[in-house]
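Chemist: Attaching a predicted model along with its sequence, questions to come.
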Amino acid sequence: MPVTSLKQLPFLPYTKNLTGQLIAAGCVRSAAVAEAFLQVPRHRFLSGFYPAAGSGRVQVTEDAPPELLELAYSDSTVTTHRLGDGVGHSSSSQPSVMAEMLELLELRPGLRVLEIGAGTGYNSALISRITQAPVVTVEATPQVAAEAAEAIAANGFDDLVRVVAGDGYLGWADGAPYDRVIVTCGIAGAAETWFEQLAPDGFILAPVAHGGLHPLMRIENGGDTPTARAISMADFITAGGPLYAGGRHTPESRNVALPTAERSVANHVPVDLPAVGGYDDLWFHLATRDTRTTKVHLPGSSSGTVSCGLVSEDDASAVLLQRGSTQLAGPASGRLAAEAETAVTEWLALGRPRLADRSCTLRRTGDETRPIWVPAQWTDGGRGAE
């Protein structure tokens, strides 16, 4: 029988379907996270969103047509605000990414959590459902924060979740100490204030800029020198202000179209990699060696179709490392390709170390009044030449 509204069919079938997808994909691995996705209705945290590129913003109500509800409960990012809204870009993250991060947080009842980037408030509601303990979520955009707070209250989570409209760099000292800090936007480094508000055995889970993307990293306060461990490749909307200070690839310079490719050279750089995993591992390795590593695309291709590449300082030359071939563009592309080949050969000699084998120390940088801790010296993570 067709579904026409949530009044005729409670939200449970929608959340059950989404949760089943996340379990099948391996993103949900614990009963606690599964139960949270089952019991927290995502659509009630979407006061409005854009169902497709070029469409207008629509309201999500209990009488929403089934196609909107199916989109709200699909495993996809949902854009809730565009730049033209006057509040900046904001979204509800892809549920599989949210689930993976919730699992990585190793949540359990009683843990106190600080979230940087409230978005719709859905993620903080999921966290509180698992921990049954205070959650503070900080949102820089006042309108987005107000909408999140309204959704939190309307769905009965305001007894545990506090939405703060403010600068995420500052965290929220009144709720400290926190057992976990989760960051839901791309950052160049961790704010010093988060370490000050972190419990001694706590950790930070954040998407930290590396190679033009934002891989997930687990950051721990090791005393004088914090450390980070890479977990998986990912990408997020970037934060503003001091959280993205000092990086070579700023939000404005990532993923720009290259000059027209002059030639394609088959197997010029050895990138004969497995379909899953190896490419991200190589990408991460190149970025540990060369800050010119970033995500790029060729003119005429979709900006969402990206490859790993080395881009010259003046952005006039580049080499794209693709599976089976290499695209060269610009006067310095030959030199860049030779340097990339050296780095790839090194990666192969190390035994193709995986992204998740990597760890690093952090160094303090940025404005002295608002410093951040950024990745410094990465381990090779090698298993020896094969």
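Modeler: Nice, thanks for sending it over. Note that this is a predicted model, so its numbers are computed, not measured. Numbering: from 1, shown residues only.
Chemist: When you work out contacts or count neighbours from here on, use the C-alpha atoms and nothing else.
Modeler: OK.
Chemist: Give me the longest helix you can find in this protein.
Modeler: When the chain is parsed with DSSP state H, its longest helix is helix 333-349.
Chemist: ok, which stretches of the stretch 201-350 of the chain are strands?
Modeler: 216-220, 227-232, 263-266, 293-296, 307-311, 318-322, 325-329 (DSSP state E, counting those that start in this stretch).
Chemist: Which residues belonging to stretch 197-209 are considered buried?
Modeler: 197, 198, 199, 202, 203, 204, 205, 206, 207, 208, 209 (16 or more other C-alpha atoms under 10 Å).
Chemist: likewise stretch 301-310?
Modeler: 306, 307, 308, 309, 310.
Chemist: could those residues go into CSV alongside distance to residue 215?
Modeler: Shown next, in CSV, are those (distance: C-alpha to C-alpha, whole Å):
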residue, distance to residue 215
306, 15
307, 15
308, 14
309, 16
310, 18
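Chemist: which SS state does the closest residue to residue 95 other than its chain neighbours fall under?
Modeler: The spatially closest residue to residue 95, leaving aside those adjacent along the chain, is residue 75, at 5.4 Å (C-alpha to C-alpha, 6 or more residues apart in numbering). Following DSSP: H, G, I helix; E, B strand; the rest coil, the label given to residue 75 is coil.
Chemist: My guess is residue 75 contacts residue 92. True?
Modeler: No: the criterion here is C-alpha atoms under 8 Å, and residue 75 misses it with residue 92 at 10.7 Å.
Chemist: what about those two, which has more around it?
Modeler: Per other C-alpha atoms under 10 Å, whichever of residue 75 and residue 92 has more neighbours is residue 92, with 23 against 17.
Chemist: for comparison:
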Amino acid sequence: MTDQTTSPSLTARMAAYATTLRERGAIRTSPVERAFATVPRHLFLPGGYYTSGTFIPVPADPGDDLLDRIYSDTALMTHVPKSDDAAGRYSSTSQPRVIAAMLEALQLAPGMKVLEIGAGTGYNASLIAAITGAEVVTIDVSEVIVTEAAKAAERAGEKNVTALTADGYLGYPAKGPYDRIVVTCGVTGISPHWLDQLADDGQIVVPVAHGGFHPTLSVTRDGTRLIGRGVMSSDFMSAAGPLYAWQDGQTPALTEPLPPQPMTTWENVGPVLEDDAYYDLWFHLGTRTGRTTRAYVDGLDPAQGMACLHEPSRGTAWIQRTGHLHHVGDQAVADDLKALVHSWVDLGRPGIADHRAILERASDDETVFYPVEWHLREDYRQH
């Protein structure tokens, strides 16, 4: 660690940052809390970060205002696709709450070897190394991002991080097998190459495209089967190439707003829902129909949630946090959504962590193992 990271004021700030994450439930165990309290996040920003399109420089000795921002529960964008940006693509350090919850889901232990797909700033890999005390291999297709991650880990005094330029879909077999694999970009399924490099009792924690966002799943082997377990709501920048190949029958999130058209509103179709509960409903809808996605349209406030059923040739129906249902086109789509919302309520409002899936490839032509056969966990009981 640098002298700066051991100064009393910064030590206290980092300890408070870790304590806050634990109080909010993102951190549950002492090793994860200790990692957040000792790995200096401000050393993992390659010169600064973007906010509202403006680059904010972070000097070697940042002032209190910058440190307040850095040691808050906020994702920080470090690269954007601009001609004057070294990487020329999006890259970030994720929201600390999400990082912490993923580290807890990994169930890390001393000595475990970990592969990270998507190097980011190197912060996540260094947190993992602080917990395991073993080598963490982090890979990315961008040489710029890999170089920055390696330098940041070195600045922070973390000697167990190995940053390499490689294709995430292929993993890094030369360093395997791995006890854990963690993925920090949105994918549509599990690469077969990761499974080849995973220890028999290993685990993959991965954000998988589902219903128009990227909730995190924990994937393990059960004999010859792959089992996915819901972990939490999350959303990540999407991978490219074979890691983002769509399964037949699944509706990707729409990249452009729908054209304006007459809209009907049905009030109080569902309960009023806070963030976590709304994402529980959204996730559940995605387990019931591949029409579930996210779509934007003029007249609906995105802050109220944009989960919807979308059929391009028929219509679209949204359920928002208010409990109101809005629809355009064929009313039958709205009727389907209403029935699904009522079914979720009747089941006792199961959460993301109550859901399980089998992951399969229909043929060797499919590039990833997709979640199929969604069901509630065997010991789930309605409230």
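Modeler: Looks like it arrived, so ask away. On a predicted model such as this, the values are computed, not experimentally measured, just so you know.
Chemist: Any idea what the TM-score is?
Modeler: The TM-score (TM-score structural alignment, normalised by the length of the second structure) is 0.89; 373 aligned residues with a C-alpha RMSD of 2.5 Å.
Chemist: still on that earlier bit, a markdown table for the strands of the stretch 201-350 of the first structure, including distance to residue 36 of the first structure?
Modeler: Output for the strands of the stretch 201-350 of the first structure, formatted as a markdown table (distance: least, C-alpha to C-alpha, whole Å):
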| stretch | distance to residue 36 of the first structure |
| --- | --- |
| strand 216-220 | 22 |
| strand 227-232 | 23 |
| strand 263-266 | 48 |
| strand 293-296 | 34 |
| strand 307-311 | 35 |
| strand 318-322 | 39 |
| strand 325-329 | 44 |
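Chemist: out of the ones you listed, nearest to residue 21 of the first structure?
Modeler: Of all the strands of the stretch 201-350 of the first structure, strand 227-232 sits nearest to residue 21 of the first structure, with 20.0 Å by C-alpha to C-alpha.
Chemist: where do the helices sit along the first structure?
Modeler: Counting by DSSP H, the helices of the first structure are 12-24, 31-39, 66-72, 95-104, 122-131, 142-154, 192-196, 278-289, 333-349.
Chemist: what angle do the first one and helix 31-39 make?
Modeler: Read that as helix 12-24 of the first structure. 150 degrees (axes from the mean of the first three to the mean of the last three C-alpha atoms, to 10 degrees).
Chemist: One more: the fifth one?
Modeler: An angle of 130 degrees separates the directions of helix 122-131 of the first structure and helix 31-39 when computed by the same axes, to 10 degrees.
Chemist: Could you pull up the contacting residues of the residue nearest to residue 95 of the first structure?
Modeler: Going by C-alpha atoms under 8 Å, 6 or more residues apart in numbering, residue 75 of the first structure touches 18, 21, 94, 95, 96.
Chemist: what do you get for residue 87 of the second structure?
Modeler: 79, 80, 81, 142, 144, 145.
Chemist: Counting neighbours, which of those residues comes out on top?
Modeler: Busiest of the contacts of residue 87 of the second structure [other C-alpha under 10 Å] is residue 145, holding 27 neighbours.
Chemist: Surely that one is in contact with residue 119?
Modeler: Yes: with contact defined as C-alpha under 8 Å, residue 145 of the second structure counts as touching residue 119 (6.9 Å).
Chemist: quick one: what's aligned to the residue nearest to residue 95 of the first structure in the second structure?
Modeler: Residue correspondence to the second structure (TM-score structural alignment): residue 75 of the first structure is matched to residue 73.
Chemist: Look up how far residue 341 of the second structure lies from that match.
Modeler: From residue 73 of the second structure across to residue 341 of the second structure, the span is 31 Å (C-alpha to C-alpha, to the nearest Å).
Chemist: Likewise for residue 375 of the second structure?
Modeler: 16 Å.
Chemist: Neighbour count: the two, which is higher?
Modeler: Neighbour comparison, residue 375 of the second structure and residue 341: the larger count goes to residue 341, with 21 against 14 (by other C-alpha under 10 Å).
Chemist: Residue 281 is in contact with the more buried one, correct?
Modeler: Yes: Residue 341 of the second structure is within contact range of residue 281, at 7.4 Å (criterion: C-alpha under 8 Å).
Chemist: What is the neighbour count of residue 26 of the first structure?
Modeler: Around residue 26 of the first structure there are 13 other residues, counting by other C-alpha under 10 Å.
Chemist: do the one 3 residues further on as well
Modeler: The criterion is other C-alpha under 10 Å. On that basis, residue 29 of the first structure has 15 neighbouring residues.
Chemist: Also the one 5 residues further on?
Modeler: Here the count is done by other C-alpha under 10 Å, and residue 34 of the first structure has 22 residues near it.
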